[in-house]
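S.K.: okay, predicted coordinates and the sequence, questions at the end:
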Amino acid sequence: MHQRGQKILIVDDERLNIRVLDEMLRDTYEVSVALSGEEALEVVRIVVPDLILLDIQMPGMDGYEVCRRLMADEATRSVPIVFVTAMHEKDDEQRGLELGAVDYITKPFHPAIILSRLKNHLKLQQLNRQLKQQVEQEVALRMTAQQEHELSRQLLIQQSKMAEMGSMLGAIAHQWQQPLCTVSILTESVLCAHQNKLLDEAYLKETTESVLQQIRFMAKTVEDFRRFLVPSKEKVVFNLLTSVQEIIALIGKEFELRDIALDVHCPRKVRVIGYPNEVKQVVLNLLNNARDALSERKCTDPRVSVTIEAIASSARVMVCDNGGGISEDLLPEKLFDPFETTKGEKGTGIGLSLAKQIITRMDGTIAATNTHEGACFILTLPLAGEDA
């Protein structure tokens, strides 16, 4: 059921289009309008809407650029964007969805279809917000006065994972948007084919397989997330590159949306002995720290590189960025002290301290240094073997 308080922003340079959409939506939603991309960006700085209907072909800043900027901004990146446009080419639709839009509706449109799709996207948006609030409430309940003064290693691990969970949930939401849109379109196409007496067994079989393929992708995303949350019980031999790739598969979209290049270099297979999920947690923390630093400092041509190599009896993982580096008074060891953070009030000071505990427990080391471009974190772990 729609809620009257939900806010929708219509962005279109054609007043007739705005009038049609406004008349369709104003009895159910709080509607605001913008006649250009530039005006839309100004509007969302004042009040962030629950959903944006965005035209593509506009003078000055087009809809694609508006979408890219909204997705790159922390305040608006979770707002669903639905393109409403006269552009019918598949390449146009693909480009819009790749930029982060949740749907693509071509003109002329049917009011019932518009209302149905908006209802689904707003419901998903509401569920995402509720889930985020539940996570935040869980964190708040755990942070009692006694726990703040008597942090144990297990409590540190749990709090650190909860702190990363918001980012992970955001990544999952972005990965789900496109398959959900595809499933919606395929479902409507079956109904349309049935109404036009074009629904045969071959068409139904092909469409069903396409829907199942999207569902399998979404299920795999949830399973990857679930595995990340389960602590490793004992040391095992595992491939470092595989662990890094699994983390990047979960959070890589976050880097794309911020235009941050993320490169992995691993010339040969490198296997180590340790706790794979805990290593993934350390790598995730380092990648998120680099991403946040690059975004906050608005670096030109931001880049993060992950290099994996084997040297003598040790494996080495280097996570480096071009974000300007770490304050010298935190190097070489103070950075890893509990409650030391480079993020000001946004940081907990737990992540790097916990990373050091995890790597030390695996008979490894973690160090931080500055290069001529930025910060570089170096992990060393016991080498199990390597294959060319």
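M.R.: Sure thing, it's come through.
S.K.: only C-alpha atoms from now on, for both contacts and neighbour counts.
M.R.: Noted.
S.K.: please enumerate the strands of this structure.
M.R.: Assigned strands in the chain, in chain order: 7-11, 30-34, 51-54, 81-85, 103-106, 236-239, 261-265, 269-274, 303-311, 314-321, 365-370, 375-387 (criterion: DSSP state E).
S.K.: direction-wise, compare the second one with strand 7-11 and give the angle.
M.R.: Inter-element angle recorded for strand 30-34 and strand 7-11: 20 degrees (by axes from the mean of the first three to the mean of the last three C-alpha atoms, to 10 degrees).
S.K.: and residue 86, what does it touch?
M.R.: 106, 107, 108 (C-alpha atoms under 8 Å, 6 or more residues apart in numbering).
S.K.: please compare the first structure with the one that follows:
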Amino acid sequence: MTEKPTVLAVDDTPENLHVLMDLLKDEYAIIAAKDGEKALKLARSKDPDIILLDVMMPGMDGYAVIRELKADEQTKDIPVIFVTSLSEAGDETKGLALGAIDYIAKPFNPDIVKARVRNHLELREAVRLREDVERIMRHDLKSPLTSVISLPQLILMSGEYDEHIKSMLGRIEDAGYTLLSMINMSTALFKMERGTYNFVPESMDLAAVVRKVFIGHEDTAQMRGLELVLEIDGSVAAVDQEFKITAEELLCYSMLGNLVGNSVDACPKGGAVRVCLQRQEGAVRISVHNPGEVPEEIKKRFFAKYATSGKDRGTGLGTYSAMLIAQAHGGDISMESVDGEVTVAVTLPQ
């Protein structure tokens, strides 16, 4: 038998607690607290699925309680709905700013109470399910991908091969990196949106990442007569020239994959897509250039979620995810469309 979700109801007025318990007892397991201190103890010991929290209480009020809940690693993810008779908009704004997900006004409307509790619990369960599925996918897919990525290099080390074989093995390796990046990014972007992503930078060669991205778009570029150019500090990069930075390699791979892919799609036939890497004081600048124009209807929402224009395919998430990745690094991103050239520039602190 499936256990009922647990609701913690917090109110200093016994009559209000009884009303809430009567409304919810058939669908949920209800625990109650008459003050903020008891509410915090129950939240930590019982791990409720949702908290209905009165705002106006003597001693520790609801605002103080939610501050404590959100500051505690054990309780920070428990959704909190404020229950209040306050009518001023500023009070609602304050509660939402502290991390509440909703408000229920007194006197209670039974249908509204039930609907809001049910909806927020369903949302929380959906998030949990999504995280579980993605965790399983990441675990189950990473093992075979490790072989896809590592075996091409082992094969090349085992003997002499012509350039055609080397090229095919390189494409297998790059395809593996692309899949690994997609698996990692599916969860990483969700965490970035929620502000819970754990950023772990390390020394990496950004020029090598750009070259891997170019290989992934090589076929499309050749079919359309496009040139893919890497420049370092103002000059075309040598074949093995490095550009060391401190960042997360897979995030940079995903970000550049999206930005270069967008540029390849938008670049007119016979044009060139350029990726320019430059060192600045305390930062690096990564800019992706292509000849063309950004449609007026999309300029103001270029980095917005699901923003797209004139494409039969695509999700409209490429530039949005690039923005999240830049921000995860503590950097920023911008776009300008001037005199027939589009430039998307990312600045990362170093």
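M.R.: Cool, the structure landed. Note that the structure is a prediction, hence the values are computed from the model and not measured.
S.K.: may I see the strands of structure 1 arranged in CSV, with mean neighbour count and distance to residue 195 of structure 1 as well?
M.R.: Shown next, in CSV, are these (neighbours: other C-alpha atoms under 10 Å; distance: least, C-alpha to C-alpha, whole Å):
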stretch, mean neighbour count, distance to residue 195 of structure 1
strand 7-11, 24, 31
strand 30-34, 19, 33
strand 51-54, 24, 28
strand 81-85, 24, 24
strand 103-106, 21, 20
strand 236-239, 15, 53
strand 261-265, 15, 47
strand 269-274, 22, 55
strand 303-311, 19, 51
strand 314-321, 22, 55
strand 365-370, 19, 63
strand 375-387, 19, 58
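S.K.: closest one to residue 217 of structure 1 among the ones you listed?
M.R.: Each of those was scored for nearness to residue 217 of structure 1 using C-alpha to C-alpha, and the closest is strand 103-106 (18.1 Å).
S.K.: does anything pack onto the closest one? Which helices or strands?
M.R.: Judged by 3 or more C-alpha pairs under 8 Å, 6 or more residues apart in numbering; DSSP states H and E, strand 103-106 of structure 1 is in contact with strand 81-85, helix 90-98.
S.K.: post-alignment, that strand versus structure 2, mean distance?
M.R.: Comparison of strand 103-106 of structure 1 with structure 2 after fitting gives an average deviation of 1.1 Å (mean C-alpha distance after the TM-score superposition for structure 1).
S.K.: please state the offset of that strand from the chain centre?
M.R.: Chain-centre distance of strand 103-106 of structure 1: 22 Å, with C-alpha atoms, centre = their mean, to the nearest Å.
S.K.: which bit of structure 2 covers that strand?
M.R.: Aligning strand 103-106 of structure 1 against structure 2 (TM-score structural alignment) gives residues 102-105.
S.K.: equivalent range in structure 2 for stretch 180-188 of structure 1?
M.R.: Under TM-score structural alignment, stretch 180-188 of structure 1 corresponds to no residues of structure 2.
S.K.: how about the helices in the stretch 51-200 of structure 1?
M.R.: Ranges of helices in the stretch 51-200 of structure 1, per DSSP state H, counting those that start in this stretch, are 63-72, 90-98, 111-142, 145-149, 153-195.
S.K.: what's the most buried one of those helices?
M.R.: When you average the neighbours per residue for each of the helices of the stretch 51-200 of structure 1 (mean count of other C-alpha atoms under 10 Å), helix 63-72 leads with a mean of 21.
S.K.: quick one: contacts of that one?
M.R.: By C-alpha under 8 Å, 6+ apart, helix 63-72 of structure 1 touches 37-38, 40-41, 54-57, 76-78, 81, 83, 96, 99-101, 257-259.
S.K.: tell me the buried residues within the residues you listed.
M.R.: 37, 40-41, 54-57, 76-78, 81, 83, 96, 99-101, 257-258 (16 or more other C-alpha atoms under 10 Å).
S.K.: could you dump the strands of structure 1 to CSV with distance to residue 92 of structure 1?
M.R.: Below are the strands of structure 1 laid out as CSV (distance: least, C-alpha to C-alpha, whole Å):
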stretch, distance to residue 92 of structure 1
strand 7-11, 18
strand 30-34, 22
strand 51-54, 14
strand 81-85, 10
strand 103-106, 9
strand 236-239, 39
strand 261-265, 24
strand 269-274, 40
strand 303-311, 28
strand 314-321, 33
strand 365-370, 43
strand 375-387, 39
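S.K.: hmm, back to that, okay, the helices and strands packed on strand 103-106 of structure 1 in CSV with distance to residue 152 of structure 1 next?
M.R.: Shown next, in CSV, are those (distance: least, C-alpha to C-alpha, whole Å):
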stretch, distance to residue 152 of structure 1
strand 81-85, 43
helix 90-98, 43
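S.K.: to residue 134 of structure 1, which of these lies closest?
M.R.: strand 81-85 (24.4 Å).
S.K.: how near is the residue nearest the centre of structure 1 to residue 100 of structure 1?
M.R.: Geometric centre of structure 1, nearest residue: residue 171, 2.6 Å, by C-alpha atoms, centre = their mean. Using C-alpha to C-alpha, to the nearest Å, residue 171 of structure 1 is found at 11 Å from residue 100 of structure 1.
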